[in-house]
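Q: turn this into a structure:
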Amino acid sequence: MNYDNIILEIEDKTAVITINRPESLNALNSKTIQELSTAFGELDQNKEIRVIILTGSGEKSFVAGADIKEFSDFGAKAAEELSRNGQKILFDKIENLSKPVIAAVNGFSLGGGLELAMACHIRYASENAKLGLPEVTLGLIPGYGGTQRLPKLVGKGLANEMIFSAKMISAQRAKEIGLVNEVFSLEELLPKTKELATTISRNSPMGISKAIIAVNQSDKETGFETEMKAFGELFEMDDKKEGVQAFLEKRKPSF
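A: Alright, predicted model coming up:
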């Protein structure tokens, strides 16, 4: 499929999605959200793809936020629907995708951009990255999961500080508080992210898929039950059979 606002590249078992709106610092508009949703849906169904990397074009911005011009004159009902629809077709879709999604945060990651990165399973950032949720400066709150995902990643107190103050934090500070996993130079960011993707792609796709489901339930009462059920289900699947057989035969598994 041809896209206007994103670039999709496939390298071996890794797909790289680049948000390509450099004139607006890769701000999210409705068309970009829809294109991302379509791309993630198609990649989730592609058995050849094991890992997906999400990044922004250029050297300044991952995603600088939502395209405010699109919703500046919305009323309450339209705004709620905007939030609800975005969660359904993109942010929740990424979080619950059966394949790992790694955000390569290459610059500004603000508002909807940070919410997009937080929906990913892993976050790497460049040294020049700035992260924040500035919505309260507009008289709003984060509407794409920021108030829900940020506390789970950094704790309620730090999440409140970031949301209430609307301050941007550096990539290094983001690593210190657990918002990003690693920080690299801008030149190293994508190669290091691809290295991680390659490592992940060698492991069991079905095991990883079940792990995503279990980890996403870790803050719910059903978390342990989800883990135990998934653990049992995997014993009937080919990946487990190959993994155990390879271990017993002292060879690398072929998933």
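
Q: could you use CA atoms for every contact and neighbour count after this?
A: Will do.

Q: quick one: contacts for the closest residue to residue 168 other than its chain neighbours?
A: Among residues not flanking residue 168 along the chain, residue 132 sits closest, at 4.4 Å (C-alpha to C-alpha, 6 or more residues apart in numbering). The neighbours of residue 132, taking C-alpha atoms under 8 Å, 6 or more residues apart in numbering as the test, are 109, 110, 111, 114, 162, 163, 166, 167, 168, 169.

Q: of the residues you listed, which is the most crowded?
A: residue 109 (31 neighbours; other C-alpha atoms under 10 Å).

Q: helix, strand or coil for that one?
A: The assignment at residue 109 comes out as strand when based on DSSP: H, G, I helix; E, B strand; the rest coil.

Q: so can I have TSV of the contacts of residue 132 showing distance to residue 76?
A: Putting these into TSV (distance: C-alpha to C-alpha, whole Å) gives the following:
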residue	distance to residue 76
109	26
110	23
111	19
114	23
162	25
163	21
166	23
167	26
168	28
169	30
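
Q: which stretches of the stretch 151-255 of the chain form strands?
A: Remark: strands assigned in the stretch 151-255 of the chain by DSSP state E, counting those that start in this stretch are 169-170, 182-184.

Q: which positions in stretch 145-157 come out as buried?
A: 145, 146, 147, 150, 154 (16 or more other C-alpha atoms under 10 Å).

Q: got TSV for these, with secondary structure and distance to residue 37 too?
A: Putting these into TSV (DSSP: H, G, I helix; E, B strand; the rest coil; distance: C-alpha to C-alpha, whole Å) gives the following:
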residue	secondary structure	distance to residue 37
145	coil	16
146	helix	18
147	helix	22
150	helix	22
154	helix	27
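
Q: I'd like those as TSV, with distance to residue 27 appended.
A: Shown next, in TSV, are those (distance: C-alpha to C-alpha, whole Å):
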residue	distance to residue 27
145	17
146	16
147	20
150	20
154	24
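
Q: please generate a structure for the following sequence too, so the two can be compared:
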Amino acid sequence: MSDAVLTDAVLTELKDHILHVTINRPDALNAVNVEVARGIAAALIRAEEDPVVRCVLLSGAGDRVFSAGADLKSMAAGGNVVPQDAPYAEYGFGGSTDKTTSKPIVAAANGSAYGGGVEMLLQSDVVIVERGREFALPEVKVGIFAGAGGVYRLPAMLPRAVALDMLLTGEAISAERMYELGFASRIVEHGEALAEGERVAKLIAGNAPLPVVASKRIARHLEDGKSVTEADQVALSHRLFAEVLASEDAVEGPRAFSEKRAPVWKGK
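A: Now for the predicted structure:
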């Protein structure tokens, strides 16, 4: 299949059975806009359909931030950060949080991650973090909540008290602490995540493809790229997120962020 991409916001390269997928907005801290979401979804569709692809390696361009999450400036301007066109809409935020591929996803978090960036890591299968980075779900600070999987995947992965602390305060936790709690399976020194991600992806790609896919599908309870055990949580999250997104505070939060001022909450 061709290496052509839908947008420069996401770069793809197929090499040695590994589909390298890079969020390519370093000047915007790899924030997710609709082009990023559509590009990642297209990459996952390709991974699912192409038998040559045995593993996906996800990373962010640059060395500062893996992804800052949703592009709040785009949201403040009335833009949509989730594709509305088929087949990409089905994949949700970041082109990956509602639906995924049965091929393993190795995420090399070569930087800190915030909001939707963390949620994209939560949907990955092997996560590699670097010492000295931080991770946060700060959505409540800007008038929304972690509705792209964070509200139900984080408590399933971390101790409930820690997950709720992160979700309700929006404060960051160090990579070292996240590794200790099981958010990531590997931790490396600054600047080494991508190299380690490539090494792990090669290990996976060197194994028998069918049992690897079967192992992921069983472990993640996947049917057609969606978790059957998360179905009720996904539906509830979508319903409540729509309600919150329609509030005045959801407009105020991104606007205040864009204008670099403190938000004025109304609770409605």
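
Q: overlay them and tell me the TM-score.
A: Here the superposed chains carry a TM-score of 0.77, computed using TM-score structural alignment, normalised by the length of the first structure; 218 aligned residues with a C-alpha RMSD of 2.7 Å.

Q: distance of the residue nearest to residue 168 of the first structure from residue 110 of the first structure?
A: Using C-alpha to C-alpha, to the nearest Å, residue 132 of the first structure is found at 5 Å from residue 110 of the first structure.

Q: which of the contacts of residue 132 of the first structure still touch in the second structure?
A: Contacts from these that recur in the second structure, judged by both residues aligned by TM-score structural alignment, their matches' C-alpha atoms under 8 Å, are 109, 110, 111, 114, 162, 166, 167, 168, 169.

Q: closest to residue 226 of the first structure out of those residues?
A: Nearest to residue 226 of the first structure among those: residue 114, at 28.2 Å, using C-alpha to C-alpha.

Q: does that closest one touch residue 135 like I think?
A: No. With contacts counted by C-alpha atoms under 8 Å, residue 114 of the first structure stays clear of residue 135, the gap being 11.5 Å.

Q: tell me which residues touch residue 226 of the second structure, please.
A: 98, 99, 100.

Q: what about 10 Å?
A: The contact partners of residue 226 of the second structure, taken as C-alpha atoms under 10 Å, 6 or more residues apart in numbering, are 90, 91, 97, 98, 99, 100, 101, 102, 217, 220, 234.

Q: leaving out sequence neighbours, find the closest residue to the last one.
A: What that stands for is residue 234 of the second structure. With sequence-adjacent residues excluded and distances taken as C-alpha to C-alpha, 6+ apart, residue 234 of the second structure is closest to residue 149, at 7.4 Å.

Q: next one: the equivalent of the one you found over in the first structure from residue 69 of the first structure, what distance?
A: Alignment note: residue 149 of the second structure maps to residue 145 in the first structure; criterion TM-score structural alignment. Here residue 145 of the first structure is placed at a distance of 20 Å from residue 69 of the first structure (C-alpha to C-alpha).

Q: would you mind measuring from the counterpart of residue 71 of the second structure in the first structure to residue 29 of the first structure?
A: In the first structure, the residue matched to residue 71 of the second structure (TM-score structural alignment) is residue 67. With the distance defined as C-alpha to C-alpha, residue 67 of the first structure ends up 5 Å from residue 29 of the first structure.

Q: neighbour-wise, which of these two wins?
A: Neighbours per residue (other C-alpha under 10 Å) separate residue 67 of the first structure from residue 29, with residue 29 holding more: 18 against 15.

Q: make sure the more buried one is actually in contact with residue 64.
A: No. Contact criterion C-alpha atoms under 10 Å: residue 29 of the first structure and residue 64 do not qualify, at 11.2 Å.

Q: which residues do the two both contact?
A: Joint contacts of residue 29 of the first structure and residue 64 (C-alpha under 10 Å, 6+ apart) are residue 112.

Q: so how far is residue 140 of the first structure from the equivalent of residue 43 of the second structure over in the first structure?
A: Matched across to the first structure, residue 43 of the second structure falls on residue 39, judged by TM-score structural alignment. Between residue 39 of the first structure and residue 140 of the first structure the distance is 29 Å, computed by C-alpha to C-alpha.

Q: more crowded one of those two?
A: Taking neighbours as other C-alpha under 10 Å, residue 39 of the first structure and residue 140 compare with residue 39 leading, 18 against 9.

Q: list the buried residues in the helix or strand harbouring the more buried one.
A: Assigned by DSSP states H and E, residue 39 of the first structure falls within helix 30-45. Under the neighbour-count criterion of 16+ other C-alpha under 10 Å, helix 30-45 of the first structure has 32, 33, 34, 35, 36, 37, 38, 39, 40, 41, 43, 44 buried.

Q: read off where the next helix or strand along the chain from it ends up in the second structure.
A: The helix or strand immediately downstream of helix 30-45 of the first structure is strand 51-56, counting by DSSP H and E. Mapped onto the second structure using TM-score structural alignment, strand 51-56 of the first structure covers residues 55-60.

Q: just stretch 175-187 of the first structure next, same as before
A: Using TM-score structural alignment, the partner range for stretch 175-187 of the first structure is residues 179-191.

Q: Throw the buried residues of helix 30-45 of the first structure into CSV and include distance to residue 176 of the first structure, thanks.
A: Listed next are the buried residues of helix 30-45 of the first structure as CSV, based on distance: C-alpha to C-alpha, whole Å:
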residue, distance to residue 176 of the first structure
32, 31
33, 30
34, 33
35, 33
36, 30
37, 31
38, 34
39, 32
40, 30
41, 33
43, 32
44, 32
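
Q: return the distance of residue 140 of the first structure relative to residue 72 of the first structure.
A: Distance from residue 140 of the first structure to residue 72 of the first structure, by C-alpha to C-alpha: 11 Å.

Q: what's near enough to touch the spatially most central residue of the first structure?
A: Central residue of the first structure (C-alpha atoms, centre = their mean): residue 120, 1.6 Å from the mean position. Applying C-alpha under 10 Å, 6+ apart, we find residue 120 of the first structure in contact with 52-54, 91-97, 100-104.

Q: SS state for whatever residue of the second structure lines up with it?
A: Aligned by TM-score structural alignment, residue 120 of the first structure pairs with residue 124 of the second structure. Following three-state DSSP, residue 124 of the second structure is assigned to coil.
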